[in-house]
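**Student:** Here's my sequence, what's the structure:
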Amino acid sequence: MRPQWNEGRQVNPLTKVAHWLGRHPRSMKLAPVIIPVDRVLHRVSRGRLSLVGLAGMPSLRLVTTGRRTGLARASDLVYTPYGDDYVVIGSGWGRPAHPAWTANLTADPHATIIVRGRTLPVVARRVDDAAERAEIWALAVRNWPGYEMERRIAGGREFRFFVLTTA
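**Tutor:** This is a model prediction of the structure:
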């Protein structure tokens, strides 16, 4: 496969494959494989490598405080750059319930992210404003088209959006 170029930057050819998979509901069956492999790669490489990242998607590890246990809880997520901030969307692969990390961030907005091998403290802001949600959704879908399919699969559940700002 020859690499593509976009605005002078090399584009990962696997990104097209990931975007194609993200538009097909059958690809959701890959979640039980992708999630644990991504978790191991992220842990072993100390945040420098992830399966999602290999496909050219920006990814991070979000470490929240469990709202019930008080223990650290890690989730590997796709993010969308938003200026100097990071946007994460609680799509949960289209499952009917909100992912636990979204409730943890709602209870305690202070968290840590590990992105490209760097550990950064962040403060989360939940996005509820309709205009900002629309702006973020457009950016996020351009970044990960699979969000549209996940929204259809979720059966009307409104995803929680968070902007993570470095503290």
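
**Student:** okay, CA-based contacts and neighbour counts for the rest of this
**Tutor:** OK.

**Student:** which residues of the chain fall in strands?
**Tutor:** For the chain, applying DSSP state E gives strands covering 4-6, 9-11, 59-65, 72-78, 80-82, 85-89, 110-115, 118-127, 161-166.

**Student:** Of these, flag the one that's most buried.
**Tutor:** Highest mean neighbour count of the strands of the chain: strand 59-65, a mean of 24 (counted as mean count of other CA atoms under 10 Å).

**Student:** Tell me how far it lies from the chain's centre.
**Tutor:** Remark: strand 59-65 is offset 9 Å from the chain centroid, using CA atoms, centre = their mean, to the nearest Å.

**Student:** ok, now which ones touch the closest residue to residue 19 other than its chain neighbours?
**Tutor:** Distance criterion CA to CA, 6 or more residues apart in numbering; nearest residue to residue 19, sequence neighbours excluded, is residue 145 at 6.0 Å. Going by CA atoms under 8 Å, 6 or more residues apart in numbering, residue 145 touches 19, 22-23.

**Student:** Please report the distance of residue 145 from residue 116.
**Tutor:** Distance, residue 145 to residue 116, using CA to CA, to the nearest Å: 22 Å.

**Student:** How about the contacts made by the residue most central in space within the chain?
**Tutor:** Centroid-nearest residue in the chain: residue 78, 2.3 Å away (criterion: CA atoms, centre = their mean). By CA under 8 Å, 6+ apart, the contact set of residue 78 is 52, 57-60, 88.

**Student:** possible to save the contacts of residue 145 as CSV with distance to residue 70 and neighbour count?
**Tutor:** Shown next, in CSV, are those (distance: CA to CA, whole Å; neighbours: other CA atoms under 10 Å):
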residue, distance to residue 70, neighbour count
19, 36, 19
22, 33, 20
23, 36, 17
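
**Student:** Filter the residues you listed down to the ones in helices?
**Tutor:** Counting by DSSP state H, the contacts of residue 145 place residue 19 in helices.

**Student:** Just list the residues touching the closest residue to residue 143 other than its chain neighbours, thanks.
**Tutor:** Excluding the flanking residues, the one nearest residue 143 by CA to CA, 6+ apart is residue 80, at 6.5 Å. Counting by CA under 8 Å, 6+ apart, residue 80 makes contact with 58, 86-88, 139-140, 143.

**Student:** and this one, so I can compare the two:
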Amino acid sequence: MGWYTNVIRLLGHRPWFATVGRTLMPLDRWLQRRTGGRVNILGKSALPTLLLTTTGRRSGQPRTVPLIYAHDGDSFVVTASNWGQQHHPAWSANLIASGDAVVSLPGGRDVPVRAALAEGAERDRVWPLVTKVWPAYDTYVVRSGRDIRVFVLSPS
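**Tutor:** I've put the predicted structure just below:
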């Protein structure tokens, strides 16, 4: 891991960094789509990111969000941290309503996935995978005052 990634990982614990990240999410989504996932707002491959497209539970429309992920075998592990805010992000409710989604990976590869909410021992097993990639998730738990949802996205 390079110095740049280490700096980004340290800054991730700062409240102002989360505010900036939330503000720049539309730009990040656009940039990742435009470059086939090769570049995001943090720069080229600073952290493993994907685009998750869910179906809006009320609108029925596709909703896409950029997320940091960890690998668990062939599956992807993502957190519904919402940058440490007190409420869950809408995309996590969409996954609970319908576990079908699409993951877009760098290089433009789309993978249909089935999401499972990790709970209990499964959550305990995969949580260290995501905090190894983005240690600020532990800070987000404290800041949010809630259990952060964790999903395992398995290719379908």
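
**Student:** Looking at the alignment, what corresponds to the residue nearest to residue 19 of the first structure in the second structure?
**Tutor:** In the second structure, the residue paired with residue 145 of the first structure according to TM-score structural alignment is residue 135.

**Student:** quick one on the thing from earlier: of the strands of the first structure, which is nearest residue 30 of the first structure?
**Tutor:** Evaluated with CA to CA, those place strand 72-78 nearest to residue 30 of the first structure, the distance being 15.3 Å.

**Student:** chain center to that closest one, what's the gap?
**Tutor:** The answer for strand 72-78 of the first structure is 9 Å, by CA atoms, centre = their mean.

**Student:** Stretch 97-111 of the first structure maps to which residues in the second structure?
**Tutor:** The aligned range for stretch 97-111 of the first structure in the second structure is 87-101, by TM-score structural alignment.

**Student:** just checking, what residue in the first structure corresponds to residue 20 of the second structure?
**Tutor:** In the first structure, residue 20 of the second structure lines up with residue 30, judged by TM-score structural alignment.

**Student:** repeat for residue 50 of the second structure
**Tutor:** For residue 50 of the second structure, the residue aligned by TM-score structural alignment is residue 60.

**Student:** Quick check: the residue lying closest to that match once chain neighbours are set aside vs residue 40 of the first structure, distance?
**Tutor:** Nearest residue to residue 60 of the first structure, sequence neighbours excluded (CA to CA, 6+ apart): residue 115, at 4.7 Å. Using CA to CA, we find residue 115 of the first structure at a distance of 15 Å from residue 40 of the first structure.

**Student:** Likewise for residue 12 of the first structure?
**Tutor:** Shown here: residue 12 of the first structure relative to residue 40 of the first structure, a distance of 22 Å by CA to CA.

**Student:** do residue 154 of the first structure as well
**Tutor:** In terms of CA to CA, residue 154 of the first structure sits 27 Å off from residue 40 of the first structure.

**Student:** Looking at these two, which one has more neighbours?
**Tutor:** It is residue 154, of residue 154 of the first structure and residue 40, that has more neighbours when counted by other CA atoms under 10 Å, with 19 against 15.

**Student:** what lines up against that one once you look at the second structure?
**Tutor:** By TM-score structural alignment, residue 154 of the first structure lines up with residue 144.

**Student:** Its match contacts residue 85, correct?
**Tutor:** Yes. In this structure, residue 144 of the second structure is within contact of residue 85 by CA atoms under 8 Å, at 5.0 Å.

**Student:** So which bits of stretch 13-23 of the second structure are buried?
**Tutor:** 13, 18, 21 (16 or more other CA atoms under 10 Å).

**Student:** which other residues reach that stretch?
**Tutor:** By CA under 8 Å, 6+ apart, stretch 13-23 of the second structure touches 11-12, 83-84, 135-136, 139-140.

**Student:** go again using 6 Å as the cut-off
**Tutor:** The contact list for stretch 13-23 of the second structure, computed with CA atoms under 6 Å, 6 or more residues apart in numbering, reads 83, 136.

**Student:** Tell me the gap between it and the middle of its chain.
**Tutor:** Centre to centre, stretch against its chain (CA atoms, centre = their mean), the figure for stretch 13-23 of the second structure is 15 Å.

**Student:** Stretch 17-26 of the second structure now?
**Tutor:** The chain centre lies 13 Å from the centre of stretch 17-26 of the second structure; the measure is CA atoms, centre = their mean.

**Student:** Same check on stretch 117-133 of the second structure?
**Tutor:** Its chain's C-alpha centre and that of stretch 117-133 of the second structure lie 13 Å apart, by CA atoms, centre = their mean.

**Student:** any idea which helix is longest in the second structure?
**Tutor:** When the second structure is parsed with DSSP H, its longest helix is helix 15-34.
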